[in-house]
Structures are given as structure tokens and as C-alpha cells.
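Trainee: One predicted model, sequence on top.
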Amino acid sequence: METKLFSPYEMKGLTLKNRIVMAPMCMYSCEKEDGIVTDWHVAHYTSRAIGQVGLIILEATAVTPQGRISHQDLGIWSDEHVAGLTRLTEQIKQNGAAAGIQLAHAGRKAALRDEIIAPSALAFDENYKEPKAMTVEEIKETVEAFKLAAERAKSAGFDVIEIHAAHGYLINQFLSPLTNKREDEYGGSPENRFRFLREVLEAVKTIWDKPLFVRVSACDYHDEGLTGEDYVTIGSWLKDLGVHLIDVSSGAVVPARINVYPGYQVKLAEKIKHGADVATGAVGLITTGIQAEEILQNDRADLIFIARELLRDPYWPRTAAKELGTSIEPPKQYSRGWLF
């Protein structure tokens, strides 16, 4: 049986062998608070490449020490990180997957001992410290940090960069009127709130010529927050800036109650895909091959981002293929045990 899930996907000179993406998931596993790749990271990511995932995107990787979500986060703020990241990309690609990295800054959601920063001096909730409102100079320094991180990602051999503009982290904080109360050129109008992300992308693109993704939270789940309609506009701006795909998640910019059900975010990916005429990735409680195939066959998204299900089953592509009545080629070392 021919399936769309297991068909190749091409973009900017890169061909993915299938439409399955391992979504970025924080592992909080750096042993010395130095952001350097460990043996555990190599085993974790390489196993999903052996499991036949098409594209593996590393967890949120901090562009500055201050931008970590926790002290155990992976980092890319120093040239010292490049060797470990290169080891990862080599292992991922040797086992048949493309390698991506999510460049991130936590902003006010950094759970660190030191000072944290954000567009405005508003804490996420009573369990988080109040951040310092960024100066324009600090904004420019952070844009430069994303650029330098992209340069290191290029040196480390990554095929894809994803900019993390979702889940209430720094770029998302600039985008949302709930968290951005600035009165300068980075606040107020939608165009001004988008300015920081625009500058990050423009800086990254001066040295990055491979596929470029952006992850967004396409609904704030708040009466005064952003909606899918707002993100159709943002999606058009991202497309004009040369972004190849928008990875569509939702929520987490402010505390909110979210009605979660299988595929609950797919409608947002579909809305942005068709409203902005841009490729999208669907993510969020997608757990079966049948579910993934329906999304692709009905042109609701272009790639399927699998998160927790890949934690439970590193060989999820094989599981999905069995559900869909098709077969995929195993690693030759596993061929004797790969038959249905």
C-alpha cells in the first residue's frame, strides 16, 4: 500500500525519506550544567534514527546561558558545544535520518539561579521569578546570539534549524500582547511585536542557507491573546522571510486551561497552511499511523511531528507502517527481526 506518511519530502535541497519528524522534547540531562552533549543524548537521539524517523530535531538548545529553561539544558552559546553536537549529527545521519536543532531562549520561563530577562517585567506565575525587562541593547545582543548559534549549528552539520517561538518562551513572549507590554519599537502593534522574531530570522539567514523552520504557539487560549487567525498573518510574514515550514503547536504563554484531545492542534496547522499558503507540521497527541496518514491525505499539514509517542516507542515508524498495511526497510542489522 502506498502511503503519504512514508513518501519522501523535499525542501531546499534536503530530501527526508518520510514525513515523520521527532519533535523537540527537553531532556534536562546535561550532567555538569555546561550544556555539553553527553553519551545519553547520543543514545537517545541515535535510537530514533535507527527506528527510521525521517527528521530528528534536538530539544530546545539555549543560545545563551541565561536563555536555558533549566541548568541541565543543552547549549549552543559557545564553540565548546560544537564537538558534542557534531558527534550527534554524525550518528543521526549515519543511521539514515536528517538532523535538526531547535534554537531557543527561555525568557521569563527560565528556572535559573541568576537574573532572567523578558520583553516586560511580568512573571509567568507565582512559582517563577520576575524577569528584568530587556533593554534595546539586550535585544540586539540576543539577536546576535541566535546568529552565532546558527553559525555553530552549521559547523556541527545540522540539516535543519528550527527557531523556537512557541510555548511561552522568549520569542513567544514578544509576539503575544499578554506578555509584551513594551511601548517602544518592539511592542504595541502586531508588526512591532513581530520585530524581534523578524530580526532573529534575518540575522540567522545571513549565514544559514538550509531549511529553516519556526515553531509557534498558534493559540494563547485567552480572550485577549492571539488566535489562529492572528497566526495566519504571522505565517504569511514568516513565509515572506523565507521560512520553509511552520511547526504548529499552541498554548503555554500564560497559564490556561486547554481542552486536550487526539490531534487537538491539527486544525491550527491546517488553518495556517491554507490561510498563509505555507508548509506546516502538525503536532499534539498524534499517536497512530492511521491518524498521521489522515492528516496528510487530507492536506491538513505537510509533516507529522511525533513527541511523547516516540518516547514510548523508538520504533514508532515500524508500528505506524504495520497499522497502515505497508512495510519499510529496516536497518540491515535488524532485518531478521523486522518481519511482520
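Mentor: Right, received. Where do you want to start? Numbers count the residues shown, from 1 in each chain.
Trainee: Going by C-alpha atoms from here, please, whenever you check contacts or count neighbours.
Mentor: Will do.
Trainee: I116 against G107, yeah?
Mentor: Yes - using CA atoms under 8 Å, I116 and G107 qualify as a contacting pair, with a distance of 6.5 Å.
Trainee: Overlap in contacts, those two.
Mentor: With contacts taken as CA atoms under 8 Å, 6 or more residues apart in numbering, the residues that reach both I116 and G107 are 67, 131.
Trainee: which of the two has more neighbours?
Mentor: Applying other CA atoms under 10 Å to I116 and G107 shows that G107 carries more neighbours, namely 27 against 22.
Trainee: how near is the residue nearest to the more buried one when sequence neighbours are not counted to K154?
Mentor: Closest residue to G107 apart from its sequence neighbours, by CA to CA, 6 or more residues apart in numbering: L170 at 4.2 Å. In this structure, L170 and K154 are 23 Å apart, going by CA to CA, to the nearest Å.
Trainee: In terms of neighbours, single out the busier of these two.
Mentor: Higher neighbour count among L170 and K154: L170, with 26 against 19, using other CA under 10 Å.
Trainee: which stretches of the stretch 51-200 of the chain form helices?
Mentor: Listed in chain order, the helices of the stretch 51-200 of the chain (DSSP state H, counting those that start in this stretch) span 82-94, 136-155, 170-175, 190-204.
Trainee: thinking again about what came up before, for the residue nearest to G107, what are its contacts?
Mentor: The neighbours of L170, taking CA under 8 Å, 6+ apart as the test, are 104-109, 118-119.
Trainee: got another, please set it beside the one above:
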Amino acid sequence: MSLLFTPRAVGPLTLKNRIVVAPMCQYSAVDGVPQPWHAQHVARMALSGAGLVVIEATGVEAAGRISWADVGLWNDEQEAAFARILRDICTYSDTPIGIQLGHAGRKASTNPPWIDHGGPAPADQAWETVSASALAYRDGWHVPTALDAAGMDRVVEAFAQATRRADRAGFDLVELHAAHGYLLTQFLSPLSNARTDDYGGALENRMRFPLRVAQAVRDAWPRTKALGVRFNGSDWTEGGITVEEAQVFGRALHDMGYDYLHLTSGGNVATARIPGDLPGYQVPFAEAVKAAAPEATVMAVGMIVTPGQAEDLLVAGQADLIAVARAVLDDPNWGHHAATALGRPEALPLPYERAGVERWPGYATARSASN
């Protein structure tokens, strides 16, 4: 019996298996509105065999987008476009679809990564950025404005409003983005938060604004739908977020009513040396948070490539859910192929069954060639 293909309750939502397609920015929106590219991308992920798909980081306000090509959820046009995508998908897939809501803070106002390596946007497409402190992300980048009380109130309300829009659009789940060096991480990390008021200094203070946002999202999201959060276990730089701090933050979010804790790392310091080529390099953070809050549902991510690797992590109790990203871009049928690798039915969509392991003589040859 494969644990990866055992159903798992995530708050009020029951997943058919433990595979989650992690949020992956597509940098293909127009004025924050998802385009036909997004419709086909999400559709492919919804047919991948995963138990859950989470749509990419979505700006809660225009200034909160990572790049000028990011999706957003601050107006009616964006909400309606997401609703259309979800209505279409539910006619051929029962895979739950979530959305990740975030604010890029000082890492906003950039180009897509294939333009000037994702550096600051040109003047005609740029906007003012904000952060915990007036510290630039890296040399040559814009210096953000430190959020004052009114600015923090505005951002909290933007998260709440985007959460309500996600509910109306028909999403099954919301994931709060508190990772990868974006705004909430900028408050959490001593490397980007130099404040001397109630929002800086000790961990209790650095958590204060992220927890305000988290509570606003929790209050705006129905208890009948699942709610999760993604946050960092490390900055990979001395003096940054520690795994012990991540344990405290995770416990606070679990106690607030978040249904899962999704552990990742990095992105807050441009010079950090991250061992991203090592299989499962972020799993120890998930394992540590799971140890601190054993009753919480914890998700691991990061260079989890093979079904056997995912299965072993679950069997060892290091996590409860496994998130995959580039692996499922490389193989949009990753979930179906994982099932056959672990002795489970392939469960392809009916129109595709003739290409499956049991019906197509060329299957073994195709698999062998790809390996």
C-alpha cells in the first residue's frame, strides 16, 4: 500500500493522494488578468494525477506583484477570469484547485525572468516598492519605502479582499505566501527587517505583521474550505531566519487555524548559497516543523523528483504531503506515472487511457527511451 496514494484530509478538504502541484509563476498575465496560457497550464496540472493544484503567486494589490506580468486578484476582471478557468476545469477534472496569495514587497516591480534576468522593471513599467525597512534586495535595485501604520493596514486589507475574491471565484483552497523573500518574509527575517518599533527586533515582533495578515486571511476565508501557508525554514545566510524560528512561526499559524504548513527556503538574500541541486534539500525544514507540531499537516518541497523519493519521505514521517513543481512541468503526467511506479492504477483521464501502461504496447518502449 503506497502512502503517496493514500487519501489525506487537509482541514475540511480530502485529497485523493498526497501529491501537490506547487505554485509556479508563469509571468504571462496582462494587467494582472490570467490569459489563455494560464487556462491551459492549470488544466494540464489538473489532469496530472495530483491530489491538489495550487495556482501561482498572485498579487493582492498591483504593487504586490513580483513582475508586471504577474497575475493578481484585486479587481473584478481578474476575479471573473479566474472564475471562468475554474468553471471550465471542473467539467473534466475533480482535482481541487487552490491559489497562492502574496505580496512581493521589495522584490516587486521586476521584469519576467527571461527579460534582463528578472531585474528591475524599466521606468515606464515600474512602481514604488515597500518593505519592512528601506533596504534594497540587492545592489542596483530600487530602495523600498518602509511601511508605516497606514501602509500596513492597507496591505492587511488587500489580503483580506483578495481572499474573499478567491472564495467567490470558486477556489477550493488558499495558500498564504510568506516565503521566498517576499513581503511577509521581509518582516520575519532579521536580514531585511531593521525596524526598532513593535514590528522589529525580537522574533515576537518580527512575526507581528505576518500574523496580522495571516489572521485577516483566516477571518476572510470560509472554514468549510482549506487554508494553508508557505514559509521559509532558512535564509541560507548567517543571521537570517533559523529553523527554530520557523518552528515557532509554524506553531502559531497552526494554532490560528491553518490547515497545512508548507516549508521552503531562501529568496530573501541575493548572495545566499542554496544547495538547490541536492535531492530533498529543504525536507529537513519540514521535518523540524513536523516535530514541533506533530498534529499539523506539513508539506515538503524542493528537488523531490522521483515517486520512490516522495514515498520514502512519507514513510519516514518527514512530511504529510509532497509538493512537486518542475518535475510535473517536465512530465505533466507525473502523478499518473508515479502511481504505476508504486503499483497503483494509472488512472489516466478516459480520453487518454489508450496511451496507458495497460492498453498501449508502446508504453514500455516510451518509458525506457525517456529514462
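Mentor: Yep, it's here. Since the model is a prediction, treat every value here as computed from it, not as a measurement.
Trainee: tm score of chain vs chain?
Mentor: Comparing the two superposed chains by TM-score structural alignment, normalised by the length of the first structure, the resulting TM-score equals 0.96, with 337 aligned residues with a CA RMSD of 1.2 Å.
Trainee: can you pull out the strands in the stretch 1-150 of the first structure?
Mentor: Listed in chain order, the strands of the stretch 1-150 of the first structure (DSSP state E, counting those that start in this stretch) span 9-11, 14-16, 20-22, 55-62, 98-104, 117-118, 132-133.
Trainee: Spatially nearest residue to the equivalent of L178 of the first structure over in the second structure, not counting backbone neighbours?
Mentor: In the second structure, the residue matched to L178 of the first structure (TM-score structural alignment) is L191. Once flanking residues are discounted, L191 of the second structure sits nearest to G240: 5.6 Å by CA to CA, 6+ apart.
Trainee: Under the alignment, what does that neighbour map to in the first structure?
Mentor: The pairwise alignment with the first structure assigns G240 of the second structure to G225, based on TM-score structural alignment.
Trainee: contacting residues around that match?
Mentor: When contacts are counted by CA under 8 Å, 6+ apart, G225 of the first structure is found next to 176-178, 219.
Trainee: mind putting those in TSV, neighbour count and distance to A279 of the first structure included?
Mentor: As requested, the contacts of G225 of the first structure are arranged in TSV below (neighbours: other CA atoms under 10 Å; distance: CA to CA, whole Å):
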residue	neighbour count	distance to A279 of the first structure
S176	25	23
P177	19	26
L178	17	27
C219	23	18
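Trainee: re the thing from before, just the contacts of L170 of the first structure now: which is nearest A320 of the first structure?
Mentor: When the contacts of L170 of the first structure are ranked by distance to A320 of the first structure (CA to CA), A104 comes first, at 30.4 Å.
Trainee: Show me what the closest one lines up with in the second structure.
Mentor: With TM-score structural alignment as the criterion, A104 of the first structure pairs with G102.
Trainee: quick one: contacts for that match?
Mentor: Contact analysis of G102 of the second structure by CA under 8 Å, 6+ apart lists 57-60, 64-65, 159, 176-178, 182-183.
Trainee: again with V143 of the first structure
Mentor: Taking CA under 8 Å, 6+ apart, we find V143 of the first structure in contact with 196, 199-200, 203.
Trainee: now do A202 of the second structure
Mentor: By CA under 8 Å, 6+ apart, no residues touch A202 of the second structure.
Trainee: now the corresponding residue of the first structure for it: how far from K181 of the first structure?
Mentor: Taking TM-score structural alignment, the alignment pairs A202 of the second structure with S189 from the first structure. With distances defined as CA to CA, the gap from S189 of the first structure to K181 of the first structure amounts to 10 Å.
Trainee: quick one: the helices in the stretch 201-340 of the first structure?
Mentor: Taking DSSP H, counting those that start in this stretch as the criterion, the stretch 201-340 of the first structure contains helices spanning 228-240, 266-276, 289-297, 308-312, 316-323.
Trainee: separation between the counterpart of A118 of the first structure in the second structure and L261 of the second structure?
Mentor: For A118 of the first structure, the aligned position in the second structure is occupied by S131, per TM-score structural alignment. The spacing between S131 of the second structure and L261 of the second structure, counted by CA to CA, is 24 Å.
Trainee: Equivalent analysis for A339 of the second structure, please.
Mentor: From A339 of the second structure over to L261 of the second structure the distance is 25 Å, taken as CA to CA.
Trainee: now stretch 43-62 of the second structure, how far from the chain's geometric center?
Mentor: Shown here is stretch 43-62 of the second structure, whose average C-alpha point lies 9 Å from the average C-alpha point of the whole chain (CA atoms, centre = their mean, to the nearest Å).
Trainee: The first structure: matching residues for that stretch?
Mentor: Applying TM-score structural alignment, one finds that stretch 43-62 of the second structure aligns to the residue range 46-65 of the first structure.
Trainee: Need the distance between the two termini of that stretch.
Mentor: Start-to-end span of stretch 46-65 of the first structure (CA to CA) is 26 Å.
Trainee: Give the full set of residues in contact with the equivalent of Q215 of the second structure over in the first structure.
Mentor: Following TM-score structural alignment, the counterpart assigned to Q215 of the second structure within the first structure is E202. For E202 of the first structure, the contacting residues are L241, by CA under 8 Å, 6+ apart.
Trainee: E202 of the first structure and V243 of the first structure: what is the separation?
Mentor: When CA to CA is applied, the distance between E202 of the first structure and V243 of the first structure equals 10 Å.
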